[in-house]
Every structure is written in C-alpha cells, then in structure tokens.
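>>> predicted model and sequence follow; I will ask about them next.
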Amino acid sequence: MHHRPAAAVTMRPPSRRALIAIAATVAILAPLGFFWQRSLVPGDLSPMAMGYADFGGGPAATHAHHGTKVGDLTGPAAGTPDVAVDLVARTERFEIPGRGPMDGFTLNHTSPGPRIVAEQGDLVQVTLHNDNVADGVTLHWHGVDVPNAEDGVAGVTQDAVGPGKSHVYRFVAEDAGTYWYHSHQVSHEQVQKGLYGVLVVKPTASDVIAAVHTYDKVRTVNGEYGERRVKAPGPTARVRLINTDNGPMAAWVDGAPYKVVAVDGTDVNAPTEVRGKAVLVTAGGRIDLEVPTTTAVRIGLGGGPTTLVIGDGDAPAGPEPRERVDLLTYGSPKPLGLDPAKADRVFRYDIGRRIGFLDGKPGMWWTINGRQYPDVPMFMVDEGDVVRMRIRNTSGQVHPMHLHGHHVVVLSRDGKPATGSPWWTDSLNVEDKETYEVAFVADNPGIWMDHCHNLPHAAQGLVTHLMYSGVTTDHHLGGAPGNQPE
C-alpha cells in the first residue's frame, strides 16, 4: 500500500488583533493576580506583624514597657473574689419567651447569660467553660477598662477556649456603670446567636435593665419578645439601656419625662429633663435614664412590638419622636482632667470603602486611612500620652466605633465643639459624612482593638489596634487555636 506524503502545515503568525487581545488580557489579569495575592491574610498572623506603625507625630518608641508581654498585664492573681461566677458556653436550642425556640448559643443554658452584679471595688472572677462550641469562645468585658490580659480578644490577648477547656478572668470592678459581656471569637456570629450578658457595677435599688438584642430578625428585651412588663422599683427607675446589636437604636419614654444620667458607664454632669425626644443608643453602647414611675411608662426600643412597660396598668404608646437628645450639648461642662491642646499624639482614623480583594475574595471592603486590612495603621502610644484622634467616615454607612480598654471624650462633631457635660464614651456612632474629634489619656498599657462594633463590618476588615510601645503578644490570629477575633 502506497501512502501519500503528508501535506505541510503552514503556521501563520498571530494576527495583530490577536496579539492586542492577548496583551490586553495579560494587562488586566496580571494586576488582578497581584492584588489577589497581596490580599491573602496569613493563616497564622501575629498582631505584631500587622500593618504599619503610626506614631501620631510623637517619638517612635521609648520602650517604656520593653519586654512586657500582654500575658503579664493581668488582674490580681491573689485574693478571694468578691464575685465568683462560672459560665458554661454551649451550642444548643433555647426558648425566646413570646416567640419560641431558637438554635444558637447559651451561657448556663440561657441567652442572655446570667446577669453579673458587682459593687465598685469588688474583685470579680469569671471562669468560662466551653462545653461544645466548636469554634471556641472568649469573653470580652465591653466598656470595662480591664487589664489587657483580661480583655478576652482571641488572637490578641488570649487564645480561643476550645471545647472541653476553660479560662479564668480576674479584674477589679473599678468604675461604676452599665456594661455588658460577649464573646470576641467569631463574634459576628456568636454574639448575634446568643453569647452575651449584662454586667452592672454598683447597682441601685431603682434599677431596671433593658438589654436589647436581635436574634435572627427577632428583636428582644432581656431575651424576651413583645411587650414585656416589670414592676416599678419605686417612684423613679434607673433604666439601664444596653444595645447589643450591630446598628444604632433610638429609645424614648412614653408617659413621662426623663433624664439621661449616664453614657457608657460615665455619669452625665447636671442632666436636664427631656420631653418629646428620643436618645440614640450606639451599637454596643449604654445609656442610663432616670424615669419617674408613679404611673405606668413605656420604654420605646427602636420601634416594633418589643417594648418595656414599667409599672401596672395601661401605659401610653407613641411613635418615635423626631427630635433627639444631642449629647454634644446636653448637661453642663466640667473639667476633663486632661488638656487636649497639649496632645502628645494626634491620629486620624479615616474610614472609607473600595472595591478589591480581601483574603482572596472580591468585593467592596472597608479601608482605614486608605489602607485595607491587615495592612492598616497601628496607633502607637506611650503610657501617659495625651492622645487626640479624628474619626472621619466617608464610607457610605454608619459605624459604631469601639476602642477597648479606654474611654474617650468627644471634643467636636463636624467642627462644632462640645459644650455640654463631658461626653465620655467607649462606643461612638459615626454616621456617613460625619467627623468626630476625640481625646483620651493612654493609661492602660497593652494591645487594644479599635474597631467597628457592627461586628460583620469588623469581620470584613474594619479593625486596627492601639499599641503601647514595648508591649508584645505571643498570640496569633488563626494558628492552631483557630483564633478569629471577629
């Protein structure tokens, strides 16, 4: 059999159009690949390796705490606790009175967890046991300026407490006020699904607690849905409003005037009577109201069916007032105890948003000073520094900003100076296109998270740290314990 020789195949060079298309594809994909690769967050990341140091115009380092580990900055190791509590975290089904069963997390089989009450100066000891929460748990004492090792932030101040393990927190309840506690491990899921509770330091006989929490779109007060009633504790009540949700909440009183007597655990100087206005409770924040209760009153909690009625009989029910108490001008001024004009450090915390990748995922992501997590500024201070910070929001959404371990005083909003009672806060509602200037004294050494308390926002990268010179941590984000502080 004879075979014909194969015909020669002529390879034509790629056309100019094809070359242009290839070049364009490379020009597009190469930068995308670069930014994708750059966005990947190491699976075992030390907070010490995050971002870059921002010294706020102050000295680079004085090594005031050279060689200090976060683990050294503990509460009292000795002494019998005045308040001792054991909390067991579980994944389980629980009941929301007025609504029905809920799958989530509990502390001692309840959500919210047990109310912790201490007198000012008490040594508090809380032992956290993890029964079966797979991702691990921690407890953060929101608004309590505890020593750094007691702050309960997975990957920064401790490792997440895995199933079958325990962790002990010890701190002195130095400041009277209304606080709360919650997990700071996978907190955007664990808090919403039930791992939180109330902490009150120096309670009064007139206390009424109103801890507002939303479980899967079901708004509750003290873990219960709908109209809830409590007896009047006397002729007046101190209503301790606690917003454990991710967004701001308007609160008001139907049936009586009221006074705003404390914000985030700090008393208001010379509070005045309020009528026909609501007060905004920041996500994570607390507002204490003094309310006359000689007749039944209703506390409006953001609208909807869940309200709190104090006293017997019918209580009026009205819509949310259009006007709001402005804490910038409410009450009377008094000395701050610091001089912001002589600040040792001046920082800016500019919150923005841009399209890109975060840990390899495309989307719209938060930025701090134009930088994206984890390549964000670390605000460096020395102990004793007077610090000023400008918080500016141009991201298109509201952000409740929460600095751990410190309270800040508001100096101005959008350039308008504060003229009322000193507005000390640890959870500050910063609306889109708002700018706040705040100040504080760096008087609590450690490594402290400074983040948005809309917890999904923090999980999406709106988090950085206030870091004291010379303080280091051995804990890592990720790693074997699976630390996920947000």
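Happy to help now that I have it. Computed from a predicted structure; not experimentally measured. Numbers count the residues shown, from 1 in each chain.

>>> contacts and neighbour counts: CA atoms only from here.
Fine.

>>> which other residues reach the helix or strand hosting residue 465?
Taking DSSP states H and E as the criterion, residue 465 maps to strand 463-468. Applying C-alpha atoms under 8 Å, 6 or more residues apart in numbering, the contact partners of strand 463-468 are 65, 373, 376-383, 445-452.

>>> then stretch 374-388?
41, 50-56, 61-62, 64, 338-340, 342-347, 367-369, 371, 437-445, 461, 464-469.

>>> 7 Å - rerun?
50-55, 64, 340, 343-347, 368, 438-443, 445, 464-469 (C-alpha atoms under 7 Å, 6 or more residues apart in numbering).

>>> what about the helices in the stretch 51-200 of the chain?
187-190 (DSSP state H, counting those that start in this stretch).

>>> sorry, back to before: which of the contacts of stretch 374-388 count as buried?
50-51, 54-55, 340, 343-347, 368, 438-443, 445, 464-469 (16 or more other C-alpha atoms under 10 Å).

>>> among those residues, which are in strands?
The members of the buried ones among the contacts of stretch 374-388 that map onto strands under DSSP state E are 54, 345-347, 368, 438-441, 464-468.

>>> make CSV from those and add distance to residue 187 to it.
Formatted as CSV, those follow (distance: C-alpha to C-alpha, whole Å):
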residue, distance to residue 187
54, 27
345, 31
346, 30
347, 27
368, 21
438, 26
439, 27
440, 26
441, 28
464, 16
465, 17
466, 20
467, 22
468, 25
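
>>> between all of these, which two are separated the most?
368 and 441 (22.2 Å; C-alpha to C-alpha).

>>> looks to me like residue 28 is in a helix.
Yes. Looking at residue 28 with DSSP: H, G, I helix; E, B strand; the rest coil, it is inside a helix.

>>> in the helix or strand hosting residue 32, what counts as buried?
For residue 32, the host element (DSSP H and E) is helix 16-39. Neighbour-count burial for helix 16-39, counted by 16+ other C-alpha under 10 Å, picks out 36, 39.

>>> which residues touch the next helix or strand after it?
Later in the chain than helix 16-39, the nearest helix or strand by DSSP H and E is strand 44-45. Residues from elsewhere that reach strand 44-45, judged by C-alpha under 7 Å, 6+ apart: 476-479.

>>> next: stretch 97-113.
87-96, 190, 193-197, 222-226.

>>> mind listing what's buried along that stretch?
104-107, 109-113.

>>> sort out for me which of these are in strands.
Per DSSP E, those map to strands at 104-107.

>>> this is the other structure I want to compare:
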Amino acid sequence: MDGTRRRGARLRTVLAGAATIALLGPPAWMWQDSLMPGAYSVMDMGYADYGGALTHVAAGTSAHSAHTHSDSEHMPSAHTPSEHSGRPEHMPSEHGASEHAASARSLTSLTADPDREADVSITLVARRQRFRLSTGRPVDGYTLNGTSPGPVIHATVGQLVQVRLVNESVPDGITLHWHGVDVPNAADGVAGVTQDAVGEGRSFTYRFVAGQAGTFWYHSHQVSHEQVRRGLLGALVVTPAARPPAGTADVVALLHLYDGARTINGREGDVRAEALPGERVRVRMINTENGQTSLWVGGAPFRLIAVDGTDLHEPAPVRDTAVTVTAGGRADIEVTMPEDGSPVRVHIGGPAGVVLGSRSYDVPAVPRPATSLDLLTYGTPAPLGFDPDRPDRRFDYVIGRRPGFLDGRPGIWWTINGHMFPDVPMFVVAEGDVVRVRIVNDSGEPHPMHLHGHHAVVLSRDGVRATGGPWWVDSLEVGAGESYDLAFVAGNPGIWMDHCHNLPHATEGLVAHLMYEGVTTPFTVGGTAGNEPE
C-alpha cells in the first residue's frame, strides 16, 4: 500500500513538473529568444522584403530570406564589438562585416566630394551642462557651443556644408543627424548604422551639399530619446541661391520642451521679430517634440508655402485655419503684414508664439481655429517627375501592437507587419527604383513616421487620392486607424532608418530600415562604442 502511495506521489510530482514546464516553457523561450547580443549589425536584423521584385540576396545584403521567413530566423550571429578608440577621424571600425560579394560597397564611401572645399564651415562643441532658460529656469541637459538650441546653421543651395562635431563632455557619446536633408549616407549621423558614436574627447566631421532650399534641423541620433529632449539640437536653414526680393523677412521658430517648459528658440513666452507694414514674412516653424502641434495666425491671413523643406505649388491664402505639424516636421508660412502697422501673432501650439511688428508687439492671443488645413487638397497639382502608379517596388508598413519580450523586457510592444523588433522587415531597393509604400496604423496610437535620406510624396489618405499640390514629406503623422500611400524614387544609396519620431516609441521597437542592394555597413549597434541610435 505504501509503495502504491509513493508511486502515486511521484506521478503527481511528474505531472506537476510537466504542467509547470508546459506553462512556463514558451514564455521562457520567448524571453531567451528576445535577448539582443552585445553587438549586432542592422544588416542581420529580421528579414529582407524586396517589394515584389525578383527575390534574391544581392551583393551586400545579409538579411536572411524574403517574405516566407520564420519568427526564429532573426539575429543569427553577433559581430565583434566596435572599437572607437585609437582611430583617425572618419575611419570606420573594422568589424561587423558579414560575408558579402566583392562588388559590395561600404556606406563609408558614400560621401560628398572629398576634394571640394567647404563653403560653410562650423565647429559644434557638445557639452553636458546646466543652463538656464530666459526665465531663469535651470535645465540639466546638453549644449552645442554653450547654448541650446545650438546655433542656426545657414547655407544656400549648392553650397558644401562642413560641420566638425567635438564631444567635450557628453558621456554616452554623440552624433548629429541632419533631419530632412538628403545627405550622403556616410553623413547621416546614426550611431551603429552610419558611424560610431563620438566619445568624449573625440570629433567627427560631416560634409554634405545643401541640395534643396528649405527648413531643416539637426539633432543627436545617439540615445536620441534622451539627448534630443535635453538639448542636443538646432536649426538648419537653406535658402535659394538668388537673393531674396526686397520687402521680405525671415524668422526661425524652433519649438522645444525643456522639462515641460515650452520654448521657441530656447525662450519661454513670445519671440518678437521686427516686420514692417506691407512686408512679407516667412516664419519657419520646426517641431522638435515627440508629438504633433498646431500653428495658426491671429491678425492677418497667411499662406502655407512649404512643408518639410519642400515648397508647395500655388498655395492659396487662408484665414481662421490651423496647420498641424507632426513631430520632426516643419511648416513655413508667409504672412503679409497689415499696411496700418498692426502687429501679427503666429501661435505655435498655444498662446505663445512669434509676434511680428514694427511699432507695437501688443496683440492679443486668439484660440485655435476649429478648422484645420487639409494638405490632401491644398494647392494645385504639378508634375512629380515620375509615375507612382507604375512602381518597381511596393511595400507595406503595417504598425500594430502586441504583448511579448523586447530584449528580455516584458511589455506590450509595437510591431511592423506583425513582427516585433528585431524581427522586422529590411526594405530592399535598387538605385533608380520607383518605390510605393502603404503605411497602415492599427496600433491604437498616432505615429510621426520619418524616413531618413529621402522625401516621399503623399498619394492618398484612407484611400482618398490627393488632389492638391504635391505634398512631399520626410515626417508624416499617421493617426490611429489611418492609412497613407506614399511614393518616391530611390536616388540616395545607403542604409536608412525608417522609424517613428516619437522617440520613446523608437526605443520600443518601432524602427525598420530601407537598404539599397549592394551597400554594407561596417558599424554595429552596441559594442565598445556604445552605439545606441534610439
């Protein structure tokens, strides 16, 4: 009898153990499978998506398979950690290379003409520093040349811009990304993808030709969710080569929150700018925040003349209308000052903003208008220069959300095409391709999507075709439940991030890449350089 009881007890123990394994085994495997290596190449992330083109592994492409991959196929190997010390400026670390064909080229070769002299040259010194806003409010953050935002960089179309970044005291390292500028890939400033983070006491030089007039900005792309918020950013303005006509003025208005304090050009409250009666004023609004904001004008009509650095075609004057500006996006408006000398207030996200005037700056705030400008119908059509209805590649970028583990952390994380980071698509194109992308947001939250190195034209929203002027973007607000169709020509070879510019969302896995066939990177995320692009 005792033996029977002992056998029964052993059986119950075995069954309980089996039930425990059955219950805890899958989560334990998922946890283990989510852990990231100490250093990895973005080229070994996820799976290759060729957009309907002939599926093959091109020279330099080490993503593992096309659409028919399994969830367990990501991150097959870790690479040697990058070594940032002991190398001359510009030299890539020699690591992270998968076995590629001899014809592959490193993105480090994708640079501006090395023999050309710079037309605009500036040095930016990055420091970890406690500084004060105009109200005296202290901020524990970072500065560039002792200020935040950093200096406004001015250039004209066709000029070669050279920026030497010196890291004096930013402990995690730093890079500079030229947001909205279609720079050569080696100058894109993404830690672990296009360069190593610049450690303390080191420097890195960026060189690019300002090929397009418009309003842009720069910011760190190393631990960017922290470093941008705490001050490593500034404005970049590229003007046409022709002199501006008489009777015009130009004002930069960079919106940024420091520890909850809303500022314009680093100043709390209104920014005043002189504008004469009858003068046309271009206000360049830059939204550096993680969420969208609105811009509207009290005291005069206005025209929205550019979005994300691209002029709109035949924009009409509007009044009592707000313009929505997504995170990372820019909106240039033109105001013609009243002939009677009355001041004009350009509201940026609230009562404060830019007050334009000559004799007086006393103009009351007005509430945000109920009407918002719809860029799907604003302006008049103009040629695109290519046929978006005959693309060489078609991609889907479907944003969702589900529970799981991200690098060992349990939570509810973003997904791309049903897959969680790092098992996300690598969108592969060839130079010259016409590319069409459909972005669908099924995640329940809005996302400001930003593609590096390219501008795309909006073709439709929720199936409704655009009928206004071409609406070119590099930062697009995709609301919950919305879908957009975009198109662009793949004319800037490299490996480019395509991510949410609500930067905490990027740290939570809302990151993919656009990769050109035959291009490789020697850099890795992690490693001794501590590369952490988000």
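Everything's here; your move. What you are looking at is a predicted structure, and each value in this text was computed from that prediction instead of being measured.

>>> now the helices for the stretch 401-534 of structure 2?
503-507.

>>> which stretches of it form strands?
409-416, 419-420, 425-429, 434-441, 447-451, 456-461, 464-465, 472-473, 475-478, 483-489, 495-500, 511-516, 519-520, 525-526 (DSSP state E, counting those that start in this stretch).

>>> list the contacts for the aligned residue in structure 2 for residue 86 of structure 1?
Aligned against structure 2 by TM-score structural alignment, residue 86 of structure 1 finds its counterpart in residue 123. By C-alpha under 7 Å, 6+ apart, the contact list for residue 123 of structure 2 reads 163-165.

>>> find the nearest non-adjacent residue to residue 123 of structure 2, please.
Leaving aside its chain neighbours, residue 123 of structure 2 sits nearest to residue 164 (4.6 Å; criterion: C-alpha to C-alpha, 6 or more residues apart in numbering).

>>> and the aligned partner of the one you found in structure 1, how many neighbours?
Under the alignment (TM-score structural alignment), residue 164 of structure 2 pairs with residue 127 in structure 1. Neighbours of residue 127 of structure 1 under the rule other C-alpha atoms under 10 Å: 15.

>>> surely residue 127 of structure 1 and residue 83 touch.
No. Between residue 127 of structure 1 and residue 83 there is no contact under C-alpha atoms under 7 Å: 11.1 Å.

>>> and residue 55 of structure 2, what pairs with it in structure 1?
Aligned partner of residue 55 of structure 2 by TM-score structural alignment: residue 60.

>>> residues touching the residue most central in space within structure 2, list them.
In structure 2, the residue lying closest to the centroid (C-alpha atoms, centre = their mean) is residue 450, at 4.3 Å. By C-alpha under 7 Å, 6+ apart, residue 450 of structure 2 lies in contact with 474-476, 498-501.

>>> for the residue nearest to residue 377 of structure 2 when sequence neighbours are not counted, what are its contacts?
Nearest residue to residue 377 of structure 2, sequence neighbours excluded (C-alpha to C-alpha, 6+ apart): residue 468, at 4.0 Å. With contact taken as C-alpha under 7 Å, 6+ apart, residue 468 of structure 2 is in contact with 376-381.

>>> so what's the alignment partner in structure 2 of residue 300 of structure 1 closest to, chain neighbours aside?
Structural correspondence for residue 300 of structure 1 with respect to structure 2 (TM-score structural alignment): residue 347. Computed as C-alpha to C-alpha, 6+ apart, the closest residue to residue 347 of structure 2 that is not its neighbour in sequence is residue 353, at 4.5 Å.

>>> distance of that neighbour from residue 249 of structure 2?
17 Å (C-alpha to C-alpha, to the nearest Å).

>>> now residue 380 of structure 2
26 Å.

>>> repeat for residue 376 of structure 2
28 Å.

>>> break down the stretch 51-200 of structure 2 into its strands, ranges please.
Counting by DSSP E, counting those that start in this stretch, the strands of the stretch 51-200 of structure 2 are 105-106, 120-132, 138-144, 153-156, 160-167, 177-179.

>>> can you give me the strands for the stretch 201-350 of structure 2?
Going by DSSP E, counting those that start in this stretch, the stretch 201-350 of structure 2 shows strands at 203-209, 214-219, 233-239, 248-258, 261-264, 267-268, 271-274, 280-287, 293-298, 302-307, 310-311, 323-325, 330-336, 344-348.

>>> tell me which of those strands sits nearest to residue 372 of structure 2.
Closest approach to residue 372 of structure 2 among these (C-alpha to C-alpha): strand 323-325, 5.8 Å.

>>> over in structure 1, find the residue span that closest one aligns onto.
Under TM-score structural alignment, the match for strand 323-325 of structure 2 is residues 279-281.

>>> ok, the residue lying closest to residue 176 of structure 1 once chain neighbours are set aside - contacts?
Closest residue to residue 176 of structure 1 apart from its sequence neighbours, by C-alpha to C-alpha, 6+ apart: residue 201 at 4.7 Å. Residues in contact with residue 201 of structure 1 (C-alpha under 7 Å, 6+ apart) are 117-120, 173, 176-178.

>>> just among those, which is most surrounded?
The most neighbours of any of the contacts of residue 201 of structure 1, using other C-alpha under 10 Å, belong to residue 178, which has 28 neighbours.

>>> so what corresponds to that one in structure 2?
Checking TM-score structural alignment: residue 178 of structure 1 goes with residue 215.

>>> so how far is residue 293 of structure 2 from that match?
17 Å.

>>> now do residue 254 of structure 2
Using C-alpha to C-alpha, residue 254 of structure 2 is found at 12 Å from residue 293 of structure 2.

>>> out of those two, which sits in the busier spot?
Comparing residue 254 of structure 2 with residue 293 by neighbour count (other C-alpha under 10 Å), the higher total belongs to residue 254, at 24 against 19.

>>> for residue 332 of structure 2, see how far away the more buried one is.
Distance from residue 254 of structure 2 to residue 332 of structure 2, by C-alpha to C-alpha: 12 Å.

>>> list residues touching both of these two?
By C-alpha under 7 Å, 6+ apart, the residues touching both residue 254 of structure 2 and residue 332 are residue 285.

>>> hang on, the earlier thing: ok, the buried residues of stretch 97-113 of structure 1 vs residue 311 of structure 1, which is closest?
residue 112 (23.2 Å).

>>> which one in structure 2 is aligned with the closest one?
Using TM-score structural alignment, the equivalent of residue 112 of structure 1 in structure 2 is residue 149.

>>> residue 416 of structure 1: how many residues sit nearby?
Neighbour number of residue 416 of structure 1 under other C-alpha under 10 Å is 12.

>>> over to residue 419 of structure 1?
Residues within reach of residue 419 of structure 1, counting by other C-alpha under 10 Å, total 17.
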